[in-house]
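Colleague: turn this into a model:
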Amino acid sequence: MSTVPVPAPVRLSGPLLQDDPARVYRELRRDHGAVVPVLLDGDVPAWLVLGYRELHQITGDPVLFSRDSDLWSQWADIPDDWPLLPMIGRKQPSILYTVGARHRERAGMLTAALEAVDPSELRAHAEKFADELIDAICPKGAADLIADFAMLLPVRVLARLYGVADEDGPAMVTALNDMIDGRERALAGQSHLFTSMTSLVASRRAEPADDVVSRMLADTSGFGDEEIVQDLMVMMAAGHQPTADWIGNSLRLMLTDSRFAASLFGGRNSIAEAMNEVLWEDTPTQNVAGRWASRDTRLGGRAIRAGDMLLLGLQGANSDPQVRTDQSALTGGNGAHFSFGHGEHRCPFPAQEIAEVIARTGIEVVLDRLPDIDLAVSAESLARRPSPWLRGLTELPVTFTPTPALGGPYA
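Modeller: Next comes the predicted model:
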């Protein structure tokens, strides 16, 4: 196979993907093919993989395209204050960077801890926390559904499942956002989350309870407290922000697309369809770092060197014209998207189910409690966060008829 000449790399930072990522991915694919040379903050080189088949190849071959970040050839040039360190990981003993048999044992431990979450209790937590959040805004007749609802619901439910005190939720939201956005406060956010999870593990080690953390600590596979802390950081980050953006992006779609108008008056099938369409067309997790080539190889006509980092372009692959020949919106339960990853490092199925219950329950509560909800601004004015990793709204201002609150705080 001949190697395609490498054009000038694209800077994958700033507002590049903020306004119209679909257009950007089309142009990148047109100009560079399925594997795009990019530069991260500080002119750090990497490859962005946009091809569906190429992404399937990477995620299906964990030996050639490893999750072991120690393989990266650029570490000597990475400063200690690089803002993307929380997203890349260096010698972190978390499940994200564990490979082989040990990774499979670790994934089994996490899956078992999450599978034991009672579905009815999960939904009850999500519904009651959602009601409490709506209680705070329903008398006002106007709200920002991102700041006032979507950004608060997932972390409150996860905190209850994991054993975190409810009052620690707001600071954790701020820390998670700072860490994931990969900007100047990323390392501070990571530090806060680490401190919080370390305290939680120590508390549950001393006094176990019926929660996810206690079940992780009770596992007999021999994982230390530091490993558990790192895994909790991953689970909290992966469980909160993408779920918050899933809620926000789905509500945006339902409020701006006439196909989903019926759901605003009590329909339920449209909620599931809107949520699934978001996973195809507007997925919260746009790009993921990463995989590292364990030896020289070729991918999509590119010469990939040992130690190169490859970024998983999940949204780019979802919209690959070679598999989306009609470019239609894929609703109706088609789950062949990459929004939860693929292969042995994909998001565990119980975690996917928890995220879906939180998101769907939250949307149902919004539509039940605020039945005449409407956008307070034009759809064109809605803005996204300037992140190449996660795609979510900065705000979703709405208006509705004021109604009285249902009750007091959820205890």
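
Colleague: rest of the way, CA atoms for contacts and neighbours
Modeller: Noted.

Colleague: and the residue lying closest to Arg183 once chain neighbours are set aside, how far from Gln286?
Modeller: Among residues not flanking Arg183 along the chain, Pro83 sits closest, at 5.5 Å (CA to CA, 6 or more residues apart in numbering). Counting by CA to CA, to the nearest Å, the gap from Pro83 to Gln286 is 18 Å.

Colleague: any idea which residue is closest to the centre of the chain?
Modeller: Nearest to the centroid of the C-alpha atoms of the chain, with distances taken as CA atoms, centre = their mean, sits Pro242, at 3.2 Å.

Colleague: name the helix or strand for it, please.
Modeller: Assigned by DSSP states H and E, Pro242 belongs to helix 225-256.

Colleague: picking that back up, so who does the residue nearest to the centre of the chain touch?
Modeller: Pro242 makes contacts with Pro284, Thr285, Leu390, as judged by CA atoms under 8 Å, 6 or more residues apart in numbering.

Colleague: need the contact list for Thr59.
Modeller: So Thr59 contacts Phe65, Gly341, His342, Gly343, Glu344, His345 (CA under 8 Å, 6+ apart).

Colleague: and which of the residues you listed is nearest Arg104?
Modeller: Glu344 (7.7 Å; CA to CA).

Colleague: is the closest one located within a helix, as I assumed?
Modeller: Yes: counting by DSSP: H, G, I helix; E, B strand; the rest coil, Glu344 is part of a helix.

Colleague: one more, please, to line up against the first structure:
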Amino acid sequence: MTTPDAVPLDDPRFRTEPATLYRELRRDHGTVVPVLLDSGIPAWLVVGYRELHRVTGDAALFSRDPGLWNQREKVRPGRPLLPVIGPAEPSVPSAADGRHRLRAAVFGSALDAVDPFALRRHAERFADELIDALCGTGEADLVAQYATLLPARVLARLYGFPDEDGPGLVTSLNDMIEGRGRALAGQAHLTVAVEQLLSERRKEPADDVVSRLLADDSGLGDEEIARDLMMMTAAGHRPTADWIGSSLRLMLTDGRFAGSLYGGRGSVAEAMNEVLWEDTPAQTVAGRWAARDTHLGGRRIRAGDLLLLGLQGANRDPRVRSGASARTGGNHAHFSFGHGEHRCPFPAPEIAEVIARTAIEAVLDRLPDIGLAVPAESLTHRPSPWLRGLTALPVRFTPLPAP
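Modeller: The predicted structure is shown next:
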């Protein structure tokens, strides 16, 4: 499947000029782009809205089972790519057919039992603790000191991890999700933490997600629960952190949202939705594997080929984003939470939205005269084709004593 004009997925323009890059990819390759992963391993990047809708809507033809991958033997053990692509053993996003539906239902039920008032209370408490630590200085990096710390702390509390485990979980999750040098070490740390929590909750159940998973009588084993918990923790943490950071950046740099910075909240939801369309945290997701030979977007796809979900590319597809339809407004038909049978399980997106919105509103409430401390054009994004997030968001504000 390798083509001479395949695009390396580590092209820095995924970080620096994504809008320009996606336009060029469509012009030169169409809606299904040949790309090269780590070590030159070939794959397809789907950047067409309609093509991505077809891929995510047909779980039989475009399977979530990584065991089908015709290139897996070329990925050497220990490569940082493996935690990004996914383990050979299925988790709730990758389990096939009925088993996936069962595991998604069990996990969704455990999440659905989360008290929404408790969720917001936890998010407010951790947000206030983080702001307390920085509000007296008059300046801060809202990425390093706030956004990348908050979601994991809230999720850890909901799942049943002790609060003191939060900082270590943040580090391991960030390392694993980046898919770079420390990815495997981060995965190992998270594995140990999850296994220990399962062991403790087997002995002493509590009112948390893990206890509800263990108490379910559907027949899931501890290994399946552990894999699902790891996957959902990773999927819930960093994208939500990047959603917070990118939404705050938009509100600090775009005059349309100035009112929200000075006493109002009306534009917070609008800014958050615009980020999901224009700067979605989950830029590229792996993936789907062709169950048989087929055609997609004018390309011949072989059985076992890996298709990467170009969520940001599809969100920017000019065939569905032109004229009046280019305005996001209240339109939630983006791909930022996926689509089809393997989309983010309900109510995970709602939980992420509560955490992100609470985090943003806490900043606006506690630091009302906040402003960007550097020129907007100097802000940079992490060098990752998978998740799009700011490396830093330096701000200034009037120092305030912690209450």
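
Colleague: looking at Pro83 and Gln286 of the first structure, which is more packed in?
Modeller: Neighbour count, other CA atoms under 10 Å: between Pro83 of the first structure and Gln286, Gln286 has more, with 25 against 21.

Colleague: what does that one correspond to in the second structure?
Modeller: Applying TM-score structural alignment, one finds that Gln286 of the first structure aligns to Gln283 in the second structure.

Colleague: any idea where the strands of the first structure begin and end?
Modeller: 10-11, 35-40, 44-49, 65-66, 142-144, 287-293, 297-299, 302-304, 309-313, 374-375, 397-399 (DSSP state E).

Colleague: would a markdown table of those with distance to Gln57 of the first structure be doable?
Modeller: Output for the strands of the first structure, formatted as a markdown table (distance: least, CA to CA, whole Å):
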| stretch | distance to Gln57 of the first structure |
| --- | --- |
| strand 10-11 | 23 |
| strand 35-40 | 12 |
| strand 44-49 | 11 |
| strand 65-66 | 9 |
| strand 142-144 | 41 |
| strand 287-293 | 12 |
| strand 297-299 | 9 |
| strand 302-304 | 14 |
| strand 309-313 | 11 |
| strand 374-375 | 42 |
| strand 397-399 | 41 |
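
Colleague: coming back round to it: which of the contacts of Thr59 of the first structure count as buried?
Modeller: Phe65, Gly341, His342, Glu344, His345 (16 or more other CA atoms under 10 Å).

Colleague: still on that earlier bit, the match of Gln286 of the first structure contacts Leu308, correct?
Modeller: No: applying CA atoms under 8 Å as the test, Gln283 of the second structure and Leu308 come out as separate, 10.2 Å apart.

Colleague: if we can go back for a sec, from the contacts of Thr59 of the first structure, which is closest to Arg204 of the first structure?
Modeller: The shortest approach to Arg204 of the first structure among the contacts of Thr59 of the first structure belongs to His345, at 27.0 Å (CA to CA).

Colleague: what's near enough to touch the closest one?
Modeller: Applying CA under 8 Å, 6+ apart, the residues near His345 of the first structure are Thr59, Leu96.

Colleague: quick one: what's aligned to it in the second structure?
Modeller: So His345 of the first structure corresponds to His342, using TM-score structural alignment.

Colleague: how close does that match sit to Gly166 of the second structure?
Modeller: According to CA to CA, His342 of the second structure and Gly166 of the second structure sit 28 Å apart.

Colleague: what does Arg249 of the second structure give?
Modeller: Distance from Arg249 of the second structure to Gly166 of the second structure, by CA to CA: 25 Å.

Colleague: counterpart of Ser94 of the first structure in the second structure?
Modeller: In the second structure, Ser94 of the first structure lands on Ser91 (TM-score structural alignment).

Colleague: count of neighbours near that match?
Modeller: For Ser91 of the second structure, the neighbour count with other CA under 10 Å is 26.
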